[in-house]
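K.L.:
Here you go, sequence then predicted model.
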Amino acid sequence: MQITVLTATYNRAHLLGDLYDSLCRQTSKDFIWIIIDDGSSDGTKQLCGKWLHGNNGFKIEYCYIENGGKNRAINLGVTRVETPYTMIVDSDDYLVDDAIEKMNKAVASVSSMNAVAGVSGMRGESVINSLNQLQQNYIDASNLERKELGINRDCCEVYKTEILRSHPFVPWEDEKFVPEEIVWNQIALEGYKLRWFNFITCIVRYQEGGLTKGAWSLLKNNPMGYAMMFNHRLLYEKSFQNMCYNTIQMISCTILGHHMKYLLKSNNKFLTILLFPIGCVVAVRRYMQLSRK
């Protein structure tokens, strides 16, 4: 057994069943499903209890924790994974019927490649469009090379579990979310690539108030998480314009988060000093925007 499907969920009992049904339909049942319930109060525990005792053809593990955000839930889940690979699937998404079968073949193709951190299929919306799909079977590239290679759509990655364990998400101490790109791009900065395959394995359904559509709410409640993201981008951004933009955003988020000492950890201290006045203006503007939402 190579793959564990890892799902963090919070009050998604009305959607989680679609993911469960898609796992029951898998052409290969050679996987484990770990559910980390991040403090749900909508009957998720009772629903998962039924599945644990059902005849579904695959192993299910369920763990309830106090609400601490998706990042912390995923960190905990990764510590419980015993398979070599981990496939993080959101609770409002579901898999195509042969996703596990395809991913098992995909991981077999890179199992001996130390510089490859994992594999990935594509993610599609309920109405699948073919824009920006790869023009070949697969490409080996880092997460930072995706845009220039045309892989600029949502993907469904399967990472080596040991790499996820050594790269946990680190949300700010009094916040619940930090953008996941920090981890994926840090893995890329360390020289790891993924093998990106040209087939869809996961169907996404973006929810109002979810992590994708709820960006303003996330920034309002997790300004330091976003400050960390903008600061991390300064490690690899190449254009001066992008470096200035991310520096200004880092400054504004740090001001909103009331943790001014974080600016001492800037990855470009010269630009931080130079652009600090502009960052202050952006912070005031953003505060006004967030106050109206």
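P.N.:
Arrived safely. Since we're looking at a predicted model, the values are computed, not measured. Residues are numbered from 1 along each chain as shown.
K.L.:
Going by C-alpha atoms from here, please, whenever you check contacts or count neighbours.
P.N.:
OK.
K.L.:
can you give me the strands in this structure?
P.N.:
For the chain, strands defined by DSSP state E occupy the ranges 3-9, 31-38, 59-65, 85-88, 94-95, 116-125, 138-141, 155-160, 193-204.
K.L.:
In CSV: those strands, plus distance to residue 45 and mean neighbour count.
P.N.:
Output for these, formatted as CSV (distance: least, Cα to Cα, whole Å; neighbours: other Cα atoms under 10 Å):
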stretch, distance to residue 45, mean neighbour count
strand 3-9, 11, 24
strand 31-38, 8, 22
strand 59-65, 8, 16
strand 85-88, 20, 24
strand 94-95, 19, 24
strand 116-125, 27, 23
strand 138-141, 39, 18
strand 155-160, 26, 22
strand 193-204, 23, 22
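K.L.:
in stretch 146-154, what counts as buried?
P.N.:
For stretch 146-154, the neighbour count (16 or more other Cα atoms under 10 Å) marks 146, 151 as buried.
K.L.:
Could you work out the end-to-end span of that stretch for me?
P.N.:
Using Cα to Cα, to the nearest Å, the end-to-end distance of stretch 146-154 comes to 11 Å.
K.L.:
Might you calculate how far that stretch sits from the centre of the chain?
P.N.:
16 Å (Cα atoms, centre = their mean, to the nearest Å).
K.L.:
Please identify the nearest residue in space to residue 158, excluding sequence neighbours.
P.N.:
Leaving aside its sequence neighbours, residue 158 sits nearest to residue 87 (Cα to Cα, 6 or more residues apart in numbering; 4.4 Å).
K.L.:
surely the one you found meets residue 155?
P.N.:
No - counting by Cα atoms under 8 Å, residue 87 does not reach residue 155; the two are 11.2 Å apart.
K.L.:
Return the residues in contact with the most centrally placed residue in the chain.
P.N.:
Centrality entry for the chain: nearest residue to the mean C-alpha point is residue 180, 4.5 Å, by Cα atoms, centre = their mean. Counting by Cα atoms under 8 Å, 6 or more residues apart in numbering, residue 180 makes contact with residue 169.
K.L.:
Comparison target, given below:
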Amino acid sequence: MLLTVFTSTLNRAGLLPRIFESIVRQKRTDIEWLVVDDGSEDDTPEIIAEFARKVPFPIRYYRQPRGGKHRAYNMALLLARGELMLTLDSDDWLPDKAVDVIEEYMPIVRCDKKICGMIALKADANGNIYGREMSGKVLAAGDNAKYEEVMCTGERCIILKTDVARQYPFPTVEGELFMTESVMFSRLSIDYGFAIVNKVLSYCEYQSDGLTQNIHTLLCQNPVGFMIYHSQRINQATTLKAAIGAALRYVAFRSMAGVNGNAAEHSGKY
């Protein structure tokens, strides 16, 4: 199987048909849709079951106790059957022929063991790209300056080799329900490169109750996760100013985390 499309969802039954229909329009049978439900209380299970009866490709549904998208992602890593894995949030969907484009780039990904996947563009419903296009054809492993250019100048669609992604699960922190994806991507970028795809491979329509729109709450409620992220950014900073900024934010989140931050730091486990 070429591709696992993974979606973590929480009470977003009304948005799931848009993802489903975009996958159907790919007209492929070498893909699967893997849905991990993070404790929904709506009719998500029934909707997914109805979808699964209509299509020739596998749709698999799993439910976990409320734990956050990063825990759902870790579950998906264990369950995915595709050679590649693409994460679509519940407010995302695929453009037509997105999987065909992914297949076009597969020779680059397969022939280089130091490339772990693809970085592509993401756009809104009107086709406006989030951020700017990327330069070059490859983001090489350990190229911190290029990583800043590619990953920090807009939203991206990331497609990963599943067997590589399994080696880089999210750390989890007891009592915290969010961890930025950058924690995982920045770790990956130390050891692996990415093929750059300057084509839109996912659309997004941010919701008023979504994670992106509630960043202040996330910062306050998940300080250890952000402490971990900024500790990584200190080492990967490309300028002294950036390193100092990351260090200051690390200290601030460590202070917010209090005892939990001290325990996490001393144990080396999250």
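P.N.:
Great, that's in hand. Just so it is clear, the structure is predicted and the values come from calculations on it, not from any experiment.
K.L.:
mind listing the helices for structure 1?
P.N.:
In structure 1, the helices defined using DSSP state H lie at 13-24, 44-52, 70-80, 99-108, 161-165, 181-189, 215-221, 223-233, 240-257, 269-274, 276-291.
K.L.:
Tabulate the ones you listed (JSON lines), appending mean neighbour count.
P.N.:
As requested, the helices of structure 1 are exported to JSON lines (neighbours: other Cα atoms under 10 Å):
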{"stretch": "helix 13-24", "mean neighbour count": "18"}
{"stretch": "helix 44-52", "mean neighbour count": "15"}
{"stretch": "helix 70-80", "mean neighbour count": "20"}
{"stretch": "helix 99-108", "mean neighbour count": "18"}
{"stretch": "helix 161-165", "mean neighbour count": "18"}
{"stretch": "helix 181-189", "mean neighbour count": "18"}
{"stretch": "helix 215-221", "mean neighbour count": "17"}
{"stretch": "helix 223-233", "mean neighbour count": "24"}
{"stretch": "helix 240-257", "mean neighbour count": "22"}
{"stretch": "helix 269-274", "mean neighbour count": "14"}
{"stretch": "helix 276-291", "mean neighbour count": "16"}
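K.L.:
Nearest to residue 121 of structure 1, out of these?
P.N.:
helix 99-108 (7.7 Å; Cα to Cα).
K.L.:
post-alignment, the closest one versus structure 2, mean distance?
P.N.:
Its aligned residues in structure 2 lie a mean 1.5 Å from helix 99-108 of structure 1 after superposition (mean Cα distance after the TM-score superposition for structure 1).
K.L.:
who's in contact with that helix?
P.N.:
For helix 99-108 of structure 1, contacts defined as Cα under 8 Å, 6+ apart pick out 2-3, 26-31, 118-121, 158, 200-202.
K.L.:
Any idea how far it is from the middle of the chain?
P.N.:
20 Å.
K.L.:
same thing with stretch 216-227 of structure 1?
P.N.:
The chain centroid and the centroid of stretch 216-227 of structure 1 are separated by 16 Å under Cα atoms, centre = their mean.
K.L.:
ends of that stretch, how far apart?
P.N.:
End-to-end distance for stretch 216-227 of structure 1: 14 Å, by Cα to Cα.
K.L.:
Same check on stretch 92-103 of structure 2?
P.N.:
OK, stretch 92-103 of structure 2 end separation, Cα to Cα: 20 Å.
K.L.:
Likewise for stretch 51-67 of structure 1?
P.N.:
End-to-end distance for stretch 51-67 of structure 1: 22 Å, by Cα to Cα.
K.L.:
Measure how far that stretch is from the centre of its chain, please.
P.N.:
With Cα atoms, centre = their mean, you get 22 Å for stretch 51-67 of structure 1.
K.L.:
cool, stretch 270-290 of structure 1 as well?
P.N.:
In terms of Cα atoms, centre = their mean, the centre of stretch 270-290 of structure 1 is set 27 Å apart from its chain centre.
K.L.:
Kindly report the same for stretch 169-189 of structure 2.
P.N.:
Centroid separation between stretch 169-189 of structure 2 and its chain, computed with Cα atoms, centre = their mean, is 10 Å.
K.L.:
Confirm for me that residue 159 of structure 2 is in contact with residue 118.
P.N.:
Yes - in this structure residue 159 of structure 2 lies within contact range of residue 118 using Cα under 8 Å: 5.1 Å.
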